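In: Need a 3D model of the following:
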Amino acid sequence: MTALALQNRVLSFWFHGTFDKVAAGTPLVFRMEWFQRSDELDRQIRDNFQADLEQVVEKGQYVQELRGSPKGVLSLIILMDQFSRNIYRNSPLAFKADPKALTLAKLAVTKKWDLELHPIERTFAYMPFEHSEAMEDQKVAVQKFTEMAKANPSIEALKMGHDYAIKHLEVIEKFGRFPHRNQVLGRTSTEEELKYLADGGGF
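Out: All right, here's what the predicted structure looks like:
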């Protein structure tokens, strides 16, 4: 399989039908399965992309070719930042590729490649910032989602993305980390974090 073939497989799977609906005049919305747990989606991604993810993360296969274009970088980010969470749900491995995905997100922003993407695609290009436990990355996430929402006021979904970015920043501001990851990562929760989790905190 070529790098371009992997790029097309990832993007076609993740966004399938989204832009066709937009072209037909349907209001742009986030697909529920993008942000809500689905055992069936997890299975599909595991069956179709786990081997690819392992090749990319462990061996760096396809990375050099794909990191040279906006769509290529986006496909790598989705593979490492999104698909990893589906494939390795409830495992520390879900977060293993986050640093690599964040490096690519920073590359996209530095080169302004993010601005060449559709707003829905940009949403996922910015996710590594939102998933980071570093405050400086959270600030970038809020900045980028704010810019998108202001530039596209008619796309209600982007307002939701902006609101979630702020919620992520507020959690890092309060705890310095995401408490809902503590159990999976073997971290001991503080009393304040336990109360937050008991009250339904988390994403």
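In: CA atoms for contacts and neighbours, from now on please.
Out: Fine.
In: show me the contacts for the residue sitting nearest the centre point of the chain.
Out: With distances taken as Cα atoms, centre = their mean, residue 127 lies nearest the centre of the chain, 3.7 Å away. By Cα atoms under 8 Å, 6 or more residues apart in numbering, residue 127 lies in contact with 81, 141.
In: any idea how far residue 88 is from it?
Out: 17 Å (Cα to Cα, to the nearest Å).
In: Please apply the same query to residue 118.
Out: 28 Å.
In: try residue 46
Out: Taken as Cα to Cα, the span from residue 46 to residue 88 is 8 Å.
In: cool, residue 166 as well?
Out: 26 Å.
In: What distance separates the opening and closing residues of stretch 127-141?
Out: Termini of stretch 127-141 sit 7 Å apart (Cα to Cα).
In: what about that stretch, distance to the chain center?
Out: Its chain's C-alpha centre and that of stretch 127-141 lie 11 Å apart, by Cα atoms, centre = their mean, to the nearest Å.
In: got it, and stretch 91-100?
Out: Chain-centre distance of stretch 91-100: 12 Å, with Cα atoms, centre = their mean.
In: got the end-to-end distance for it?
Out: 18 Å.
In: Ok, stretch 77-86 next?
Out: Start-to-end span of stretch 77-86 (Cα to Cα) is 14 Å.
In: again with stretch 175-191
Out: 11 Å.
In: And it, what's buried?
Out: 177-182 (16 or more other Cα atoms under 10 Å).
In: Please apply the same query to stretch 50-63.
Out: 50, 52-54, 56-57, 61-63.
In: Mark which of the buried residues of stretch 175-191 are part of helices, please.
Out: residue 182 (DSSP state H).
In: just the buried residues of stretch 175-191 now: which is nearest residue 12?
Out: residue 181 (29.5 Å; Cα to Cα).
In: State the distance from that closest one to residue 69.
Out: From residue 181 to residue 69 the distance is 32 Å (Cα to Cα).
In: what are the ranges of the helices in the protein?
Out: Counting by DSSP H, the helices of the chain are 3-15, 18-23, 32-35, 39-59, 63-66, 70-77, 84-87, 98-110, 119-125, 127-131, 135-151, 156-175, 182-185, 191-198.
In: this one as well, want them side by side:
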Amino acid sequence: MEQITLEGVLSHAVLDNISNFWFRHLEFEHVIVPGIEDVTPWFSQSDAYDQECLDKFGALLGLIKLIQPRSADIIAAAKPCTPLHWISLIILLDQLPRNCFRGAKTRIVFTLFDKLALEVATQALKLGIPTEEQVRFELVYRFWFYIPMEHSERLEVQESLAEAHSDMWHDYEMLLEESVDRWDSTLAQYRGVLVRRKDSFEQFRSTMQGICESKKNVLDRFGRFPQRNDTLGRPSTLEEIQWLKES
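Out: Next up, the predicted model:
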């Protein structure tokens, strides 16, 4: 019987399938500046959507769960050569497990997949992938490089996230400036979309900033996310129990 390997299942075609599936509902201008409604399918629970994720990618996640590879092994097997390949890997490791492992199965998300996703995202950041031309001003792609940092319980990672977001927002503010080279047709196109969808951009930025600030406040207070305690078998403090009741 032929042995199934990561190299055999993490092809570029598989990475393309992930991105095509994940971003299939987006029009071009909403790739540059998404609205809250554009990202809602990813961050709200739907049995139908979960089942679709499971049908398409459950076997691949199951193999990763079985093998428990290092992030370096995953990168070596997938050989990502475009920003979208990197994004697909991050979605595979960070978000799809949240769709496929609900309830009592969620523990593996925190103990395995989040660690892998963060390490893959960190490598992408080291290589400067988020600021490559293909994704730098396409917000619906770029913000995925930072999502694994949001899920980390390490304060230093949250601080790095704030810096990464600051750089990202600065790029968009720069795009709105009159000093942008008007002879660059691609930048001019991005700028036109940003001007037309400025209200959506501001709402998206404000929402992201609010979510990240809230998560950091929880870590500042407790040093961890108390809502994960039961799943991870961690006893909650009295203060955490009270906070969980009020949240």
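In: ok, back up a step: more crowded one of residue 118 and residue 88 of structure 1?
Out: Here residue 118 of structure 1 and residue 88 are compared on neighbour count by other Cα atoms under 10 Å; more neighbours surround residue 88, at 16 against 10.
In: can you tell me which residue in structure 2 aligns to the more buried one?
Out: Following TM-score structural alignment, the counterpart assigned to residue 88 of structure 1 within structure 2 is residue 101.
In: residues in contact with that match?
Out: 108-109.
In: start to end distance for stretch 108-117 of structure 1?
Out: End to end - Cα to Cα - stretch 108-117 of structure 1 spans 10 Å.
In: One more: stretch 119-135 of structure 2?
Out: Stretch 119-135 of structure 2: ends 20 Å apart by Cα to Cα.
In: and if you look at stretch 128-142 of structure 1?
Out: Terminal-residue distance, stretch 128-142 of structure 1 (Cα to Cα): 12 Å.
In: what does stretch 118-132 of structure 1 give?
Out: Using Cα to Cα, the two ends of stretch 118-132 of structure 1 sit 23 Å apart.
In: same deal with stretch 7-21 of structure 1?
Out: Start-to-end, stretch 7-21 of structure 1 (Cα to Cα) is 21 Å.
In: And that stretch, what's buried?
Out: 7, 10-11, 14, 18.
In: So which of the residues you listed is the closest to residue 157 of structure 1?
Out: Using Cα to Cα, those come closest to residue 157 of structure 1 at residue 18, 12.8 Å.
In: residue in structure 2 matching the closest one?
Out: Going residue by residue (TM-score structural alignment), residue 18 of structure 1 aligns to residue 26.
In: Correct me if wrong: that match contacts residue 40.
Out: No: taking Cα atoms under 8 Å as the definition, residue 26 of structure 2 is not a contact partner of residue 40, at 11.9 Å.
In: Mutual contacts of those two, please.
Out: Contacts common to residue 26 of structure 2 and residue 40, judged by Cα under 8 Å, 6+ apart, are absent.
In: Could you tell me where stretch 101-108 of structure 1 falls in structure 2?
Out: Going by TM-score structural alignment: stretch 101-108 of structure 1 matches residues 117-124.
In: And the matching stretch, how far out from the chain middle?
Out: 10 Å.
In: residue contacts, the aligned partner of residue 12 of structure 2 in structure 1?
Out: Matched to structure 1 by TM-score structural alignment, residue 12 of structure 2 sits across from residue 4. Residues counted as contacts of residue 4 of structure 1 (Cα under 8 Å, 6+ apart) are 66, 72.
In: rerun at 7 Å
Out: By Cα atoms under 7 Å, 6 or more residues apart in numbering, the contact list for residue 4 of structure 1 is empty.
In: what's the average distance of the match of stretch 101-108 of structure 1 to structure 1?
Out: Here stretch 117-124 of structure 2, set against structure 1 after superposition, deviates by a mean of 0.7 Å using mean Cα distance after the TM-score superposition for structure 1.
In: Counting neighbours, which bits of stretch 79-92 of structure 1 end up buried?
Out: In stretch 79-92 of structure 1, counting by 16+ other Cα under 10 Å, buried: 79-89.
In: With distance to residue 73 of structure 1 added, can I get those residues in JSON lines?
Out: Listed next are those as JSON lines, based on distance: Cα to Cα, whole Å:
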{"residue": "79", "distance to residue 73 of structure 1": "10"}
{"residue": "80", "distance to residue 73 of structure 1": "11"}
{"residue": "81", "distance to residue 73 of structure 1": "12"}
{"residue": "82", "distance to residue 73 of structure 1": "13"}
{"residue": "83", "distance to residue 73 of structure 1": "14"}
{"residue": "84", "distance to residue 73 of structure 1": "16"}
{"residue": "85", "distance to residue 73 of structure 1": "18"}
{"residue": "86", "distance to residue 73 of structure 1": "19"}
{"residue": "87", "distance to residue 73 of structure 1": "20"}
{"residue": "88", "distance to residue 73 of structure 1": "21"}
{"residue": "89", "distance to residue 73 of structure 1": "23"}
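In: I'm done for today, thanks for sticking with me.
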